[in-house]
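**Student:** give me a model of this one.
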Amino acid sequence: MKTKTILAVVVLLGGAAFAVAQTTHSGHDDCTDHATHVQDQSPRGTILSEPGQGAFAALSEVVRVLEADPDTDWGQVDLAGLRAHLVDMDRLISDAIVEETALPDGLTAIATGDADTVATLRRMVPAHAAQLAQDDRWTVTAIEAENAVELRVTSNNPAVAARIKGLGFFGLMASQDHHREHHLMMARGADAHAH
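**Tutor:** Purely as a prediction, here's the structure:
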């Protein structure tokens, strides 16, 4: 993983350097300082809103919140644990192989993948199923199998059953807006539903 990250950074930096080297600007003489030119076109004090790739951006945002909070207990902070969870989130979305079966009252989804993905599914699906189960409009069950995890979500209400089918496995895993609070709890060293 470390080698892949280093390689990705080298490729990105190399590509950026190549792109900068290949950029031509008409109307500029050879003495134009590109850095000055960029600064002159940008309003003073402009701050970018996206600090990078998704997991990096999430970590960066959490670091800003922790640094701004004078009550942060730096001895309890666990950014490595949050990073591991963000890797799990990415692996679930990118690598899980999911077979969904529509039921009259919802759906069942069998999620599998390689050994790392199955381990991720075992960490994430039951924990998120418990979160989903707090919504009394549906019934949620997560069942671990040898090389897979099954998520079953059903409802007696036809409109809710239609919503379940529309969301599918990935929509259900991404639903309910508890993720940011959960990430901040993890970063502070709390056990946020054992991910």
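**Student:** please make it C-alpha for all contacts and neighbour counts, starting now.
**Tutor:** Fine.
**Student:** which residues are in contact with residue 162?
**Tutor:** Residue 162 makes contact with 105, 106, according to C-alpha atoms under 8 Å, 6 or more residues apart in numbering.
**Student:** report the secondary structure state of it.
**Tutor:** Secondary structure for residue 162, judged by DSSP: H, G, I helix; E, B strand; the rest coil, is helix.
**Student:** try residue 102
**Tutor:** Classified using three-state DSSP, residue 102 is strand.
**Student:** what does residue 77 give?
**Tutor:** Three-state assignment for residue 77 (three-state DSSP): coil.
**Student:** this protein: helices as residue ranges?
**Tutor:** For the chain, the helices defined by DSSP state H cover 2-22, 34-41, 54-68, 79-95, 115-132, 158-174, 179-187.
**Student:** so which of the ones you listed comes closest to residue 194?
**Tutor:** helix 115-132 (7.1 Å; C-alpha to C-alpha).
**Student:** helices and strands around the closest one, which ones?
**Tutor:** helix 79-95, strand 106-112, strand 139-144, strand 148-154, helix 158-174 (3 or more C-alpha pairs under 8 Å, 6 or more residues apart in numbering; DSSP states H and E).
**Student:** could you export these as a markdown table, including distance to residue 132?
**Tutor:** Listed next are these as a markdown table, based on distance: least, C-alpha to C-alpha, whole Å:
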| stretch | distance to residue 132 |
| --- | --- |
| helix 79-95 | 16 |
| strand 106-112 | 14 |
| strand 139-144 | 7 |
| strand 148-154 | 9 |
| helix 158-174 | 8 |
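**Student:** next, the structure of the following sequence, for comparison with the previous one:
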Amino acid sequence: MLHDREVPMTSSTRKLGIITATAAVTLLAGIAFVHPITKAFSQQMSMMNHGMSGDQQMPGMMQHMMQMHGQATMEMGLNAPTLAGQDAFGAVQEIVRILEADSTTDWSKVNFEALRQHLIDMDEVTLRANAPATSVDGGLEIAITGESRTLAAIQRMIPDHAQELNQMNGWHATTQMLPDGVRLTVTSSDPKEIAHIRGLGFIGLLVGGSHHQPHHLAMAKNEMVHQH
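**Tutor:** The predicted structure follows:
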């Protein structure tokens, strides 16, 4: 005779318990890398091994597992990395995403190698050029020099960037080619802008303006006619 609270374990019930337990183990293995639940797993296995009815305990256990899986998935999305890990890589990645999202992109004209070479130039000028600055009447004079690949990058970038500076804040920018680089002079007739120019110095002037990002996009689309 069965006790009042005992439920007969039929063959189908035992099979259901085994199948459900197997599915639970598989699910736990799949989400373990984003949401450690070893302790919860041990507690659930302990309940199963103490003779509790499989058809009564398994559904509740599976519901709990699914809830934990949903939480782990959400946390993984919130904590997903966003940095590309390298600036030039990230700059190219940004342009790739823009072009792929644009249905009018003509992929037969796209030239990412030109953009990559320009980013190398930017790296050379930003990190390896010598750029001592001297205050002059109305602003600043900077002798930007380097060797080999750095020299080539300086002579490609600085004259074109001077044209951009000429369009900003009423400044006047000129360049003079040197055997080992370029002399950049930026001046203004406004005392506040003179202080502004001197405060920015070489690197501040180099990043001035908002043309860099559109310039990168145009270069990748092979729409640029100059080498900057």
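**Student:** among the helices and strands packed on helix 115-132 of the first structure, which is nearest residue 7 of the first structure?
**Tutor:** Residue 7 of the first structure sits nearest to helix 79-95 of all those, at 17.3 Å, using C-alpha to C-alpha.
**Student:** which strands and helices sit next to that closest one?
**Tutor:** The contact analysis (3+ C-alpha pairs under 8 Å, 6+ apart) places helix 79-95 of the first structure against helix 54-68, helix 115-132, helix 179-187.
**Student:** from the helices of the first structure, which stretch is densest packed?
**Tutor:** helix 115-132 (a mean of 19; mean count of other C-alpha atoms under 10 Å).
**Student:** pull up the aligned stretch in the second structure for that helix.
**Tutor:** Alignment of helix 115-132 of the first structure against the second structure: residues 148-165, by TM-score structural alignment.
**Student:** follow-up on the earlier one: nearest to residue 91 of the first structure, of the helices and strands packed on helix 79-95 of the first structure?
**Tutor:** So among those, helix 115-132 is nearest, using C-alpha to C-alpha, at 6.4 Å.
**Student:** relative to the second structure, what is the average displacement of that closest one?
**Tutor:** Per the superposition on the second structure, helix 115-132 of the first structure and its aligned residues are separated by 0.6 Å on average (mean C-alpha distance after the TM-score superposition for the first structure).
**Student:** so what touches that helix?
**Tutor:** 88, 91-92, 95-96, 111-112, 140-144, 147-149, 151, 172-173, 176, 193-195.
**Student:** only whichever of those residues are buried, select them in PyMOL.
**Tutor:** With 16 or more other C-alpha atoms under 10 Å as the criterion, this PyMOL line picks the buried residues out of these:
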select buried, resi 88+91+92+95+96+111+112+140+141+142+144+147+148+149+151+172+173+195
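**Student:** thinking again about what came up before, mind putting the helices and strands packed on helix 79-95 of the first structure into CSV with distance to residue 105 of the first structure?
**Tutor:** Formatted as CSV, those follow (distance: least, C-alpha to C-alpha, whole Å):
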stretch, distance to residue 105 of the first structure
helix 54-68, 35
helix 115-132, 16
helix 179-187, 27
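**Student:** and of the ones you listed, who's closest to residue 160 of the first structure?
**Tutor:** Minimum separation from residue 160 of the first structure across those (C-alpha to C-alpha) falls at helix 115-132, 13.2 Å.
**Student:** the closest one vs strand 148-154, what angle?
**Tutor:** 20 degrees (axes from the mean of the first three to the mean of the last three C-alpha atoms, to 10 degrees).
**Student:** gap between helix 115-132 of the first structure and the chain center?
**Tutor:** Centroid separation for helix 115-132 of the first structure versus its chain: 14 Å, with C-alpha atoms, centre = their mean, to the nearest Å.
**Student:** before we move on, what about stretch 178-185 of the second structure?
**Tutor:** Remark: stretch 178-185 of the second structure is offset 34 Å from the chain centroid, using C-alpha atoms, centre = their mean.
**Student:** do the same with stretch 169-182 of the first structure
**Tutor:** The answer for stretch 169-182 of the first structure is 10 Å, by C-alpha atoms, centre = their mean.
**Student:** then stretch 36-47 of the first structure?
**Tutor:** With C-alpha atoms, centre = their mean as the basis, stretch 36-47 of the first structure stands 31 Å off its chain's centre.
**Student:** and what of stretch 35-42 of the first structure?
**Tutor:** What separates the centre of stretch 35-42 of the first structure from the centre of its chain is 34 Å, taken as C-alpha atoms, centre = their mean.
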